[in-house]
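Prediction below, plus the sequence it came from.
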Amino acid sequence: MRGWQKREGGGQKVRIAMIGGGYVGLVSGACFAEFGINVSIVETNPERLSALRDGRIPIYEPGLDALVASNSQAGRLTFGDDIAQAVTGAEAVFIAVGTPPRNGDGAADLQYVHAAARQIAEALTGYAVIVTKSTVPVGTSRRIAEIIRQTRPDADFDVASNPEFLREGSAIGDFMRPDRVIIGLDQRLPERASRAEGVLRQVYRPLSVVEAPLLFTGLETAELTKYASNSFLAMKISFINEMADLCEKLGANVHDLARGMGMDKRIGRDFLQPGPGYGGSCFPKDTLALSRIAQEAHSACRLVETTVQVNEARKAGMAGRIAAACGGSVAGKTVGVLGLTFKPETDDMRESASIPILHRLAEAGATIRAYDPVGMAAAKPLLPQDVVYCTDALEVAEGADVLVVLTEWNMFRALSPAELAKRMRNGVIVDLRNIFDPTAMRAAGLTYESVGRP
């Protein structure tokens, strides 16, 4: 993460404003500040703003607390709720507000993006590039430009689309050493696009040290690239999950299959790990949004639509897999659950597979005991009320009839099979992330079920 250097001298005069102090805005703002840029993050939620000013990070992301603390102390990173103050003198203003799925059709809700555009327009005092960091449907950047022109006909600005590609749990590394930085500009106006490109090249200049590629495209292409990228990765996950099911029927091993596929450079090894279905803040939302965008453009994306359906069916079916491992029913049985968040190294519960699985288990009469290293506070409002939350993994196993792995936290990999067998009432393990060695589990006398392995 240290393959670049902070800029000295003139580079430190660059100022940007980040509208939104949520996951994307906070991570991006802190990383820009680490580059040596002066960053003002605008957060209108009083509780979140108070936490940020006090040095308390309202989200879990490894390394983010130290990054925010050091740059706040250095004066490069500030927090406030005054957009006018933040925008004044900023060369670039990033919009990083939420775009949640709209109720009913799954399309992105742009009310916060549009509101931010109006507030930015009112605050502009000189030329600035208005950059969309939020994930937004195609055409949003042009709509932002219209809103600003309507609000302030005299404003001197350009718009750009700069989608984020941050993975929760490794976001800082993704920002500091990105595979690519995609920037969409209004290429119909070459002179305007050139001016905006100059500003954003200056903002991203520190990444030249690690030779991170900057790809400049049109506005629509940049906006669509984010949705296309996440939807393609979601398709890979759903594909390998279906292959895992097929492996179980045919006696094949999905991990060897995935390795064999991944050795082909055209396919790659990433996102070929079977599990209970994808979740999180991006894949479910972006696949639904892309399906909606395609429908509105009368150009259906059948693969994406099917991916959504396959994933929902998979999450719904996992409770049945657990019941089958228990002889067909979990009624009256104690189910221990390891991991609740949609993936490790995050406290994000959005669209986590644990939500539908645990609700179905509770409805079927199971007593549920659960542990997650960082996600239990976020999980409690979303899970059945009678879930018992434990202090560690071994407490979860105590007296359990079946132990289910839902999130592949590294700490779970080190659990002793013999210790689990000693603590459990009935030694049934349903490993939906394939983190354990089947031979070691069975040698300890445990009944072991995994995904896609004979």
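Right, received. Where do you want to start? Residues are numbered from 1 along each chain as shown.

make it CA atoms for all contacts and neighbour counts henceforth
OK.

the strands in this structure, which residues?
Assigned by DSSP state E, the chain shows strands spanning 15-19, 38-42, 77-80, 92-95, 128-132, 157-161, 181-185, 214-218, 334-338, 367-371, 388-389, 402-405, 428-431, 447-449.

how far is stretch 226-245 from where the chain is centred?
Its chain's C-alpha centre and that of stretch 226-245 lie 15 Å apart, by CA atoms, centre = their mean, to the nearest Å.

now what about that stretch, what contacts it?
135, 163-165, 253-254, 258, 271-278, 282-283, 286-287, 289-290, 303-304, 307, 310-311, 451-453 (CA atoms under 8 Å, 6 or more residues apart in numbering).

Only the buried subset of those, as a ChimeraX command please.
Buried residues within those, by 16 or more other CA atoms under 10 Å, are selected in ChimeraX with:
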select :135,163,164,165,253,254,258,271,272,273,274,275,276,277,278,282,283,286,287,289,290,304,307,310,311,451,452,453
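
putting a second one here so we can go through both:
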Amino acid sequence: MHIAVIGTGYVGLVSGTCFSEFGHDVICIDMDEEKIARLNAGEIPIFEPGLQAMVEKNRRSGYLRFDTDMKGAVDGADAIFIAVGTPSRRGDGQADLSYVYAAAKEIAPLLRGYTAVVTKSTVPVGTGREVARIIREANPNADFDIVSNPEFLREGAAIEDFMHPDRIIVGTLATRAQKVMADIYRPLSLIQTPLLFTSLESAELTKYAGNAFLATKITFINEIADLCEKVGANVHDVARGIGLDRRIGAKFLHPGPGFGGSCFPKDTRALFETSVTAGAPLRIVDTVIDINEKRKQEMAARVIAACGGSVAGKTIAILGLTFKPNTDDMRESPSLAIIPSLINAGARIRAYDPEGMPEARKLLPDIELCESSYATVETADALVVITEWNEFRALDLARVKALMRAPVIVDLRNVYDPHDMARHGFNYTSIGRPHEFSCPPQKAT
């Protein structure tokens, strides 16, 4: 099938590439000429494991192309996927749909023959109906159906999620559109992936509801972690105990400094604003948003407390800047709240991240970026782990202690074992675990 994907951001690039892996003829369109030139030169603008190789393979085979020519891409397409950004709108938290509507206006006069117009972008309920209105107004003779096909991709595992998904949600009751979408996803029928057809509105809401539920699980276990610290319980034991209940499940029950990224923060805000507009405010979601924002600030307070109540004039080493490992995405990362708070408290920040350094140079200009974990901790008064990259898990702790000015570690991801920390003489703070293994501060030797 011939597929046009509008937008070469995270969702568009991953989706288009994976569709080409299915054997479809795919052309990805973007108005950014420099970006398209880079893609055609083999440069991938995002870090996503496995994506570079898959793009190159399908470019060579001819299944995947990149261009700025909208007319050439849309002409004769069986399906057009709109995969442009929907960032939070400043001031009210609603999703900014201007890019979606602009794409609809641009493709409307170019439609020829029957076409399924698919919103792959995360959009609030009602967006698909508005896209249909825009197209019909611009081209009354267009033969098309609107489909909602939300993505459920985890950054760092997007290829696996697309090729082996839990389910495919397709929002359309139109028979022709259902057939087009079934044909597009036919390769996944071989692994018996559920293909769920719903109404347009149900599909749009499913994406937001799913992300809000996962964000709620994260927030819940973070609050349970705080309670564990007060009563002497271990949050990992509690999480495992409730996670073994099949009604609850073990995923998204790992405590930390709060959720970030391109999805959960903006999607929870957009869902809440939609619920208020509809007259059915989701108070749980509103509370989740509030708790998560406050938690990021509270993490800075934990660091200050671990440093004896003040970080003024002290050097704090930060390991991990992206919102999660295996991505270069720093959007809404806890580091963007924690680090400025520490700087405002008088700290000097040195930091390292395996993939986030280019973005950090733009977003955190007042910190010193180092070339490795060990270079970062040198002469530091405290080490703070914000992102749980695998390479941080196996550090030579004796070497770390010898390099630091004071053996203070604040582990916001519970990467390390408290017993190991005690054995190496660290004053160790983690999330939701007993602190009986912590040692009093002492100067490194």
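Looks like it came in fine. Please read all numbers here as calculations on a predicted model, not as lab measurements.

And the TM-score between these chains?
The TM-score (TM-score structural alignment, normalised by the length of the second structure) is 0.97; 434 aligned residues with a CA RMSD of 0.6 Å.

from the contacts of stretch 226-245 of the first structure, which ones fall inside helices?
If you go by DSSP state H, the contacts of stretch 226-245 of the first structure have 254, 258, 283, 286-287, 289-290, 303-304, 307, 310-311 in helices.

Need the max-distance pair from those.
Farthest pair in these (CA to CA) is 254 and 289. Separation: 30.2 Å.

so residue 17 of the second structure touches residue 54, yeah?
Yes. Between residue 17 of the second structure and residue 54 there is a contact at 6.9 Å, judged by CA atoms under 8 Å.

what's the counterpart of residue 126 of the second structure in the first structure?
In the first structure, the residue paired with residue 126 of the second structure is residue 139, using TM-score structural alignment.

for residue 229 of the second structure, same thing?
So residue 229 of the second structure corresponds to residue 248, using TM-score structural alignment.

for that match, what are its contacts?
451-454.

and with 6 Å instead?
residue 452 (CA atoms under 6 Å, 6 or more residues apart in numbering).

Check residue 73 of the second structure too.
The contact partners of residue 73 of the second structure, taken as CA under 6 Å, 6+ apart, are residue 4.

let's go with 8 Å and repeat that
Contacts of residue 73 of the second structure (CA under 8 Å, 6+ apart): 4, 27-29.

Among those, which one lies nearest to residue 170 of the second structure?
residue 4 (17.4 Å).

hang on, the earlier thing: from what I see, the match of residue 126 of the second structure and residue 220 are in contact.
Yes. The pair residue 139 of the first structure / residue 220 is scored as a contact, 6.2 Å apart, by CA under 8 Å.

Those two - which one has more neighbours?
residue 220 (18 against 13; other CA atoms under 10 Å).

Tell me the counterpart of the more buried one in the second structure.
Aligning on TM-score structural alignment places residue 220 of the first structure opposite residue 201 in the second structure.

Its match and residue 15 of the second structure: what is the separation?
According to CA to CA, to the nearest Å, residue 201 of the second structure stands 22 Å off from residue 15 of the second structure.

Residue 33 of the second structure too?
Using CA to CA, we find residue 33 of the second structure at a distance of 20 Å from residue 15 of the second structure.

Between these two, tell me which one has more neighbours.
Higher neighbour count among residue 33 of the second structure and residue 15: residue 15, with 25 against 12, using other CA under 10 Å.

Spatially, which residue comes closest to that one, not counting chain neighbours?
Excluding the flanking residues, the one nearest residue 15 of the second structure by CA to CA, 6 or more residues apart in numbering is residue 162, at 7.5 Å.

For the corresponding residue of the first structure for that neighbour, list the residues it contacts.
Here residue 162 of the second structure is matched to residue 175 in the first structure, going by TM-score structural alignment. Residue 175 of the first structure is in contact with 28, 31, 165-166, counting by CA under 8 Å, 6+ apart.

could the strands of the first structure go into a markdown table alongside distance to residue 411 of the first structure and mean neighbour count?
Formatted as a markdown table, the strands of the first structure follow (distance: least, CA to CA, whole Å; neighbours: other CA atoms under 10 Å):
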| stretch | distance to residue 411 of the first structure | mean neighbour count |
| --- | --- | --- |
| strand 15-19 | 36 | 28 |
| strand 38-42 | 35 | 28 |
| strand 77-80 | 34 | 21 |
| strand 92-95 | 37 | 27 |
| strand 128-132 | 38 | 24 |
| strand 157-161 | 39 | 26 |
| strand 181-185 | 33 | 23 |
| strand 214-218 | 37 | 16 |
| strand 334-338 | 10 | 27 |
| strand 367-371 | 12 | 23 |
| strand 388-389 | 17 | 16 |
| strand 402-405 | 12 | 26 |
| strand 428-431 | 14 | 25 |
| strand 447-449 | 19 | 20 |
